[in-house]
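Asker: Quick one: sequence and predicted model below, then my questions.
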Amino acid sequence: MDLPLLFKAAILGVIEGLTEFLPVSSTGHLIIFGDLLDYTDAQSKVFKIVIQLAAILAVCWDYRQRITTVLGGLRTDPLARRFTGHLIVAFLPAAVLGLMFYKIIKGYLFNPLTVAGALIAGGLLILYIERRAYHPRLNTVEDMSWKDALKVGFAQSLAMFPGVSRSGATIMGGLMLGLSRKAATEFSFFLAIPTMLAATVYDVYKNWALLSGMSSDGYLVFAVGFVASFVAAMVAVKAFIHYVSNNSFAPFAWYRIVFGIVVLVSWQAGWVSWHDA
C-alpha cells in the first residue's frame, strides 16, 4: 500500500469537492495541485475525472427531493418536462464541442501555465460582470426559456478550456442573461449533473484499458479520492448556496487573479518546475 499516494488522493479529492461548484475552476486546481504533488501520470488523469463524479453525486444527494420530483413528473407535469428539456438544450453545446475538440484540449491545454492564464482572465471577466448594473428578470430556473438555456449552454462550453471554470461560466452567463444569483447557481448545479456524468463516462470509455489493468492499490487510491471529494462537496454546496443569494462573486474573482499570478510568477522566477512549461 502506497500511503503517500493515498494522501495525495485525499488532498486532491478535498480540493475537487471544495472547488467543483465555486467559480474558481476545479479542473484548473486539480492540474496545478496534481503537478505540485507530482501526480501527473496517465492514471492521474482518469482519477481527476472520477473524483469529479463524486462531487456531482453530492449535488444529486443534496437536491435528491427536487430530482425525484422532476423525474417522477416527467409523464404528467409540464413544468418537469420543461425543466428537463432546458437541461438537455443547455447540455448540447458542450457535448458536441467536447467530442469535436477532446484530443486537442487534453493534449495541449491541460498544463499549469494555460490554467493560470485562464484563471486570471476569468477573474477579470467576473469583476467586469459584477460591476455592471444588475437587474434580474428571472427569479427561478422555471422562469427560463429554451433560448436562455441554450445561451447558458454555450457559456458552459467555454469551460472546456481548463481554468475557465464550468460553474463560473454558467453562473456568470446566467447573470448576464438576467437570472437571479440563486437561479443562476441552481441551474449551474443541475446542468453539472448531465455534463459531468457524460464527461466521466466518455473518459472512462477512452481509458478503459488503463482502468481494467489497475491493481487493487490503484482502485484504493480512486476510492479514497472519491470519498474525500464527495464529503467536501457536500459541505461546499450548502455553504455556497447560502452565500450566493445576497453576495457578490468578486471575492472569487480576486482569488482567481492572485492564484493565477502566483503560478505565473513561480514559473518565471524558477521557483517551481511546472510540467509542460
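Answerer: Alright, I've got the coordinates. Residues are numbered from 1 along each chain as shown.

Asker: When you work out contacts or count neighbours from here on, use the C-alpha atoms and nothing else.
Answerer: OK.

Asker: Look up how far Val231 lies from Val237.
Answerer: 10 Å (C-alpha to C-alpha, to the nearest Å).

Asker: go on, Leu138?
Answerer: Leu138 is 32 Å from Val231, where distance means C-alpha to C-alpha.

Asker: These two - which one has more neighbours?
Answerer: It is Leu138, of Leu138 and Val231, that has more neighbours when counted by other C-alpha atoms under 10 Å, with 20 against 17.

Asker: okay but that one is in contact with Gly178, surely?
Answerer: Yes: with contact defined as C-alpha atoms under 8 Å, Leu138 reaches Gly178; the gap is 6.0 Å.

Asker: and the helix or strand containing Tyr202, which residues are buried?
Answerer: Secondary structure from DSSP states H and E places Tyr202 in helix 181-206. Within helix 181-206, the residues scored as buried using 16 or more other C-alpha atoms under 10 Å are 181-197, 199-200, 203-204.

Asker: Next secondary structure element downstream of that helix?
Answerer: Remark: after helix 181-206, the chain's next helix or strand is helix 208-212, criterion DSSP H and E.

Asker: Check the offset of that following helix from the chain's centre.
Answerer: 24 Å (C-alpha atoms, centre = their mean, to the nearest Å).

Asker: which of the residues in it are buried?
Answerer: Neighbour-count burial for helix 208-212 [16+ other C-alpha under 10 Å]: Leu211.

Asker: which residues touch that helix?
Answerer: The contact list for helix 208-212, computed with C-alpha atoms under 8 Å, 6 or more residues apart in numbering, reads 43, 204.

Asker: could you point out which element follows that helix?
Answerer: Going down the chain from helix 208-212, the next helix or strand is helix 216-244, by DSSP H and E.

Asker: Quick one: distance of the helix or strand just after that following helix to the chain centre.
Answerer: Note on helix 216-244: by DSSP H and E, the next helix or strand toward the C-terminus is helix 250-268. The chain centre lies 18 Å from the centre of helix 250-268; the measure is C-alpha atoms, centre = their mean.

Asker: Please point out which parts of helix 250-268 sit buried.
Answerer: Across helix 250-268, burial judged by 16+ other C-alpha under 10 Å covers 250, 252-254, 256-257, 259-261, 263-264, 267.

Asker: Distance to Ala121 for the residues you listed - can I get that in a markdown table?
Answerer: Conversion of the buried residues of helix 250-268 to a markdown table gives the following (distance: C-alpha to C-alpha, whole Å):
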| residue | distance to Ala121 |
| --- | --- |
| Ala250 | 13 |
| Phe252 | 13 |
| Ala253 | 9 |
| Trp254 | 11 |
| Arg256 | 9 |
| Ile257 | 8 |
| Phe259 | 12 |
| Gly260 | 9 |
| Ile261 | 11 |
| Val263 | 14 |
| Leu264 | 13 |
| Trp267 | 18 |
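
Asker: try it against this one:
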Amino acid sequence: MLDQILQTVILGFIQGLAEWLPISSTAHLKVVEHFWGLTATPLFNVTLHFGTLMVVVFYFRGEVKSILSALVHLDFKSEYGRIILPIIVAMVPTAIVGLLYVWFFEDTLQTILAIGVTFLVGAIMVYVSKTGKESRDTVTYAMALIMGAAQGFAIFPGLSRSGVTISTALLLGLKREKAFKFSFLLSIPAILGDLVVEAYKQRGQMALQGFGPTELAIGVAVAAVIGYAAISLVSKVVASKRFHYFAFYTWLLGLTLIALVIAGY
C-alpha cells in the first residue's frame, strides 16, 4: 500500500510539474518508466489528464468564463471574444499533426534515444525564443495556424506543449504576457481532445490494476497542487525574460539520455 502511494505521489508530481514547465511530461514519465520501472496504468493516465485539465481551467477561470460568455453571446469583438476564432483556427493544425503522429510515428519515437534527441530539438527552440521581438498585442490567424502546428508537434515525447507554443509566440513577436496566456488557453481544448482520445483508446483497459480510488485521488491532488505552482512559475519566468533558461536543463537531460543509450543502459 505504501509503495503504491509513493509511486502515485511520484507520478503525480512529475505529471504536475513537467506538464506545464517546458520540459515535457510525456518524456519524463517515459524516462522514469524505463530506468525505474514506475508505470502508470491506463486509468491512472486518464485520471491525471483530467486533473491536468482542471488545473489550467481553474488557473485561468476568469479568462475561461469571459471566453465562454463571449461565445454564448457570439461576441467576437470583446477582449476575449477576439481570441475565440484564433483558438479554433489553431486547433486544426494541432489535430492534423497529432493524427499524423499517431498514424505514422507513435511506435518509432518512444525510444530513449529518440526522446534524448527530441529534448535537444526542444531545447534549441526554447533557447532561441529569447530573440523574439515583442511587437504584437493580438494573435492573427496566421500566427494561430503556426502556433497550432507547433502545439501538434508537442505530442512528440521530448517536446513540451508550453515550450513550443510560448517559444513560437515569442518568435512571432507576440508580447510576453499575451504569449503566456494564449499558450495556456490554447492548451485547454488540446488537452480535452487528448483526454477523450486517450479514454477511447484505453476503454477496454480501464480497470484499477493496483491503483484504487485513494491512490487516484492522491495522484490527482499532487498533480493539481504542483501543476498550479508550475503554471505560476512559468508566468513569472516568461515575464522576467528568463524563459530560455529552461533550455539548459533539457539540453543536459537530452545529452545524458543519449550518452546512457550509447553506454548500453
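Answerer: That came through fine. No experiment lies behind these values; they were computed from the predicted model shown.

Asker: that older thread, tell me, the helix holding Tyr202 of the first structure lands on which residues of the second structure?
Answerer: Aligning helix 181-206 of the first structure against the second structure (TM-score structural alignment) gives residues 176-201.

Asker: Average separation of the matching stretch from the aligned part of the first structure, please.
Answerer: Once fitted to the first structure, stretch 176-201 of the second structure is off its aligned match by 0.9 Å on average (mean C-alpha distance after the TM-score superposition for the first structure).

Asker: How far does that stretch sit from its chain's centre?
Answerer: Offset of stretch 176-201 of the second structure from its chain centre (C-alpha atoms, centre = their mean): 7 Å.

Asker: picking up where we left off before, any idea which of the buried residues of helix 250-268 of the first structure is closest to Ala58 of the first structure?
Answerer: Closest approach to Ala58 of the first structure among these (C-alpha to C-alpha): Phe252, at 21.7 Å.

Asker: Show me what that closest one lines up with in the second structure.
Answerer: The alignment partner of Phe252 of the first structure in the second structure, by TM-score structural alignment, is Phe246.

Asker: list the contacts for its match?
Answerer: 22-23, 123, 126-127 are the contacts of Phe246 of the second structure under C-alpha under 8 Å, 6+ apart.

Asker: try Thr131 of the second structure
Answerer: Leu171.

Asker: Could you check how many residues crowd around the residue nearest to Tyr39 of the first structure when sequence neighbours are not counted?
Answerer: The shortest distance from Tyr39 of the first structure to any residue other than its chain neighbours is 7.8 Å, reached at Lys8 (C-alpha to C-alpha, 6 or more residues apart in numbering). By other C-alpha under 10 Å, 19 other residues sit near Lys8 of the first structure.

Asker: quick one: which helix or strand includes Lys8 of the first structure?
Answerer: helix 3-19.

Asker: superposed on the second structure, where does that helix end up, distance-wise?
Answerer: Compared with the second structure, helix 3-19 of the first structure is 1.5 Å away on average (mean C-alpha distance after the TM-score superposition for the first structure).

Asker: Give me the helices and strands touching the helix or strand following that helix, please.
Answerer: The C-terminal neighbour of helix 3-19 of the first structure among helices and strands, as given by DSSP H and E, is helix 26-36. Using 3 or more C-alpha pairs under 8 Å, 6 or more residues apart in numbering; DSSP states H and E, the elements in contact with helix 26-36 of the first structure are helix 3-19, helix 112-130.

Asker: what comes up buried for the longest one?
Answerer: Applying a neighbour-count criterion of 16+ other C-alpha under 10 Å, the buried positions in helix 112-130 of the first structure are 112-124, 126-127, 129-130.

Asker: hmm, who's touching that helix?
Answerer: By C-alpha under 8 Å, 6+ apart, the surrounding residues in contact with helix 112-130 of the first structure are 24-25, 28, 31-32, 35, 109, 161-164, 172, 176, 248-250, 252-261, 263-264, 274-277.

Asker: if you set the cut-off to 7 Å instead, what comes out?
Answerer: With C-alpha atoms under 7 Å, 6 or more residues apart in numbering as the test, helix 112-130 of the first structure has contacts from 28, 31-32, 162-164, 172, 248, 250, 253-254, 256-257, 260-261, 263-264, 274, 277.

Asker: sorry, back to before: now tabulate the contacts of Phe246 of the second structure in a markdown table and tack on distance to Gly152 of the second structure.
Answerer: Converted to a markdown table, the contacts of Phe246 of the second structure look like this (distance: C-alpha to C-alpha, whole Å):
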| residue | distance to Gly152 of the second structure |
| --- | --- |
| Pro22 | 15 |
| Ile23 | 16 |
| Ala123 | 17 |
| Val126 | 16 |
| Tyr127 | 20 |
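
Asker: which of the residues you listed line up with contacts in the first structure?
Answerer: Retained in the first structure (both residues aligned by TM-score structural alignment, their matches' C-alpha atoms under 8 Å) from the contacts of Phe246 of the second structure: 22-23, 123.

Asker: Tabulate these (TSV), appending distance to Arg203 of the second structure.
Answerer: Below are those laid out as TSV (distance: C-alpha to C-alpha, whole Å):
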residue	distance to Arg203 of the second structure
Pro22	30
Ile23	29
Ala123	35
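
Asker: quick one: which of the residues you listed is nearest to Ile83 of the second structure?
Answerer: Pro22 (23.0 Å).

Asker: Could you find the closest non-adjacent residue to that closest one?
Answerer: Leaving aside its chain neighbours, Pro22 of the second structure sits nearest to Gly163 (4.2 Å; criterion: C-alpha to C-alpha, 6+ apart).

Asker: and that neighbour, how far is that from Phe180 of the second structure?
Answerer: Using C-alpha to C-alpha, one gets 10 Å for the distance from Gly163 of the second structure to Phe180 of the second structure.

Asker: One more: Ala154 of the second structure?
Answerer: Relative to Phe180 of the second structure, Ala154 of the second structure is positioned 16 Å away (criterion: C-alpha to C-alpha).

Asker: Check Phe243 of the second structure too.
Answerer: 10 Å.

Asker: again, but for His49 of the second structure
Answerer: Applying C-alpha to C-alpha to His49 of the second structure and Phe180 of the second structure gives a distance of 21 Å.

Asker: The closest residue to Ala190 of the second structure other than its chain neighbours: how many residues sit nearby?
Answerer: Of all residues not flanking Ala190 of the second structure in the chain, Met91 sits nearest, at 7.2 Å (C-alpha to C-alpha, 6+ apart). Per other C-alpha under 10 Å, the neighbour tally for Met91 of the second structure reads 24.
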